[in-house]
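1. what follows is a protein structure lacking sequence information:
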């Protein structure tokens, strides 16, 4: 992520004729098809496993506490892998990283489908987390490279499609996982990754433009000239300790804070001394707008995942819905997220959509405070939809903000750190749900989540309105 403190946009527009032949217009179906397919692999694997956990536990004779590691292992691998692979994409080229990630997804899916032990199943989830983590930062770096090649900004609708692919696949994941587990067994949830990975790999090899010569990155002064493996290792170690702590807020493992703090201190010391660090702390210190975007994104998804995990459990345990009907009640949330993700690409500004997202988080939390075990169905549907609106608007808005605020040659690593902030929010949310629910979802626990959501929504609104850089970001978001 090493770069000057202001993103250099001139490189995206120079040395390319203003008028291009039709076949060189860029951002067409051949480029976007593999990028969209790759971008859906991580979110669909994150949610598809949910409806197969009971069957997996039954076959391997393990309980819910053990099967939860199938979720946590992938989140950990993805949180570390996104910025690391984004850095590597900036260094050696996004096409190479995308191809390697597709191969890893296929290998992870095949390993899981054939796994004879539960431990190997966890290993397969780690491989899937790393493999699927490659696609998003590689896609963002690829779009920046294509923008340079054709000499025009990336169309807002293109980033909207990337965001929509992630939202839509996460929404259909539980339903697809349940269908596969019910018809072909839980191993099909892993095996489905093999054909998907092969499709993404074939599309990448056939249609994605070749990376520039990797040797160019080795020249003095070239962006991303060092992978900084020690920086990556320190980051991964510190983040892993922090996430293990966050996973058990109901029974805090306080000793984990000491190594987490020590590793973070060493990471900061090393990054400040490395000529081209993995995380350019000096750039982040100067680029306040990018840091605020990471904070907004993490806090927004903390609330969103509290709803995804907490509301669905409450619908089943406190309201008495079956898992199938609880999923149907959650559909308006997914639908609203998809619609708002597309709507967020229509205008040039992002400050108003992000402010609206914060307001909807507060409104949805207020409705949650009124819910009880006998609340009518229309109220439940409205509550879910209110949280779908900020999910769509924030996903598109913060993605566009990162694209605009990141250094021109560090967008892959910057996009990866954005997803890391999202995964931190997800893991914190799952722990918060467990802390407030205990053994069973209750009205009081849901109201506790609502209070937390309302406070965080108000904080997000204040952060958004106070961020003056958002007033101008929209006019240069995709250049």
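-> Received, thanks. All figures in this text were calculated on a predicted structure; none of them were measured in a lab.
2. use CA for all of it now, contacts and neighbours both
-> Fine.
3. is the residue nearest to the spatial centre of the chain in a helix, a strand, or coil?
-> Residue closest to the mean C-alpha point of the chain, counted by CA atoms, centre = their mean, is residue 419 at 3.8 Å. Look at residue 419: counting by DSSP: H, G, I helix; E, B strand; the rest coil, its state is helix.
4. need the contact list for it.
-> Going by CA atoms under 8 Å, 6 or more residues apart in numbering, residue 419 touches 79, 82, 83.
5. show me how far the helix or strand harbouring the last one is from its chain's centre.
-> Residue 83 belongs to helix 64-92 when assigned by DSSP states H and E. Between the centre of helix 64-92 and the centre of its chain there are 10 Å (CA atoms, centre = their mean, to the nearest Å).
6. could you list every helix and strand in contact with that helix?
-> helix 29-48, helix 53-60, helix 94-114, helix 118-133, helix 135-150, helix 229-246, helix 411-437 (3 or more CA pairs under 8 Å, 6 or more residues apart in numbering; DSSP states H and E).
7. what sits up against the first one?
-> Counting contacts by CA under 8 Å, 6+ apart, the residues outside helix 29-48 that touch it are 71, 74-75, 98, 102, 129, 132-133, 135-136, 139, 161-162, 165-167, 169-178, 189, 193, 196-197, 199-201, 203-204, 207-209.
8. check it against this one:
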């Protein structure tokens, strides 16, 4: 009778609840996760159009203002896995809220900065603040799958990847609009409302930390020394890649010594920052990191090198160069959205690697009189791997990484992305040592081709990708 009366009232006993009443992914989390993950790429690219007016304002040459770009790259490369580890230990909510608050404070500092040095400090703080969102997002998404007992909807992972691509693409345009509206300081001021929006959304929607049994067992001291050694190793490597010269020999030496000390430390530490034993035994995850470096080395080399060649080697106006590059960015977004609807990973990587080889091959035959439609085709081609490979690597990491170290693993994925950017920058500088001419473009393409080919081979040989459909 009790069950009958409940049915008449529109309810049912708990043991007869329909299957579709099972917990599902909390869609309210989408807004804070996606918004937070957008702030790093938009700040990475928005500054580009501000360097010249900032240099004029402070009387600083380009060699000094470029540190506004490099400081953020260096900071985020180091900070994302470090903060990711803190996310693993203390939960995503405090790190997300703390990072969002720091973004707003950094924007305020940039608004009143009296010198270029203070402005660089503001960029470092922006790098630190924006480094929390992506590891926190990946941790939350994985935690939701554990809570619900269901696979995470592919749409949320696609949204993270596509949002990062879209904001990186519109960053220079947004920066130009802000500078035109209120001067270069508005590029910093915009972080005030963005940071505040993240704080409000995060405070209202992110779940409070619930330590797991594993996290409780790991409640010992944080491996600060391991983090410091990791930072020293990466700083030495990246500073050298930014300007590789014989007189800077001490930087790679510092990187090697710090890396060796890090390995010794982590193998002896009971709760290491980087669990090298687990990481070394996770070959699929190492393969994902390798693909990430290769993919972004080629993508950034194309982005930096091809645009310069279009202006100098082909002799096009800056406005036409931007027009030719824009369709490739649009194709990348479309490719990400379309490929995100399908769960398989290997197909995305094979397609992306194959098209990337074709795009690099096309660069080797370009000349100073190549027709505009062919130049446009090269940009469109590179957009396909840009849209598919990054998304596939992110989704692969989601399935391959230890759930208890998802924040660290996600942060490292971004670190390897920036490492690819630095390698690309060094390759462009070496290839264009006599200017962005056609022989230099061909030399750069011959560097990119084996990277793209290796990415394809690694994808084909990775058997774990075949099981992930």
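-> Received it, and whenever you're ready, just let me know what you need. Keep in mind the model is a prediction, meaning the values are calculated, not measured.
9. so what number do they get for TM-score?
-> TM-score of the superposed chains, computed with TM-score structural alignment, normalised by the length of structure 2, equals 0.93; 453 aligned residues with a CA RMSD of 1.8 Å.
10. picking up where we left off before, map the residue nearest to the centre of structure 1 across to structure 2 for me.
-> Mapped onto structure 2 by TM-score structural alignment, residue 419 of structure 1 lines up with residue 414.
11. so what's residue 260 of structure 1 up against?
-> 237, 238, 239, 241, 242.
12. nearest spatial neighbour of it, skipping sequence neighbours?
-> Among residues not flanking residue 260 of structure 1 along the chain, residue 238 sits closest, at 4.9 Å (CA to CA, 6 or more residues apart in numbering).
13. what do we get in structure 2 for that neighbour?
-> With TM-score structural alignment as the criterion, residue 238 of structure 1 matches residue 233.
14. can you give me the neighbour number for the aligned residue in structure 2 for residue 410 of structure 1?
-> When structure 2 is aligned by TM-score structural alignment, residue 410 of structure 1 is paired with residue 405. Counted with other CA atoms under 10 Å, the neighbours of residue 405 of structure 2 add up to 21.
15. state the distance from residue 405 of structure 2 to residue 42 of structure 2.
-> 26 Å (CA to CA, to the nearest Å).
16. sorry, back to before: so how far is residue 134 of structure 1 from the residue nearest to the centre of structure 1?
-> Per CA to CA, residue 419 of structure 1 is found 11 Å from residue 134 of structure 1.
17. shared neighbours, those two?
-> Shared contacts of residue 419 of structure 1 and residue 134 (CA under 8 Å, 6+ apart): residue 82.
18. got the buried residues for stretch 299-312 of structure 2?
-> Residues of stretch 299-312 of structure 2 classed as buried: 299-312 (neighbour count, 16 or more other CA atoms under 10 Å).
19. burial count for residue 257 of structure 2?
-> The tally of other residues near residue 257 of structure 2 (other CA under 10 Å) stands at 16.
20. contacting residues around it?
-> With contacts defined as CA under 8 Å, 6+ apart, the neighbours of residue 257 of structure 2 are residue 233.
21. still on that earlier bit, need the buried ones from the contacts of residue 260 of structure 1 selected in ChimeraX.
-> Buried residues within those, by 16+ other CA under 10 Å, are selected in ChimeraX with:
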select :237,238,239,241,242
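22. CSV for the contacts of residue 260 of structure 1, including distance to residue 49 of structure 1?
-> Putting these into CSV (distance: CA to CA, whole Å) gives the following:
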residue, distance to residue 49 of structure 1
237, 26
238, 27
239, 23
241, 24
242, 24
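23. the residue nearest to residue 260 of structure 1 contacts residue 266, correct?
-> No - Residue 238 of structure 1 is not in contact with residue 266 according to CA atoms under 8 Å; the separation is 9.5 Å.
24. what residue of structure 1 matches up with residue 189 of structure 2?
-> In structure 1, the residue matched to residue 189 of structure 2 (TM-score structural alignment) is residue 191.
25. nothing else from me, thank you.
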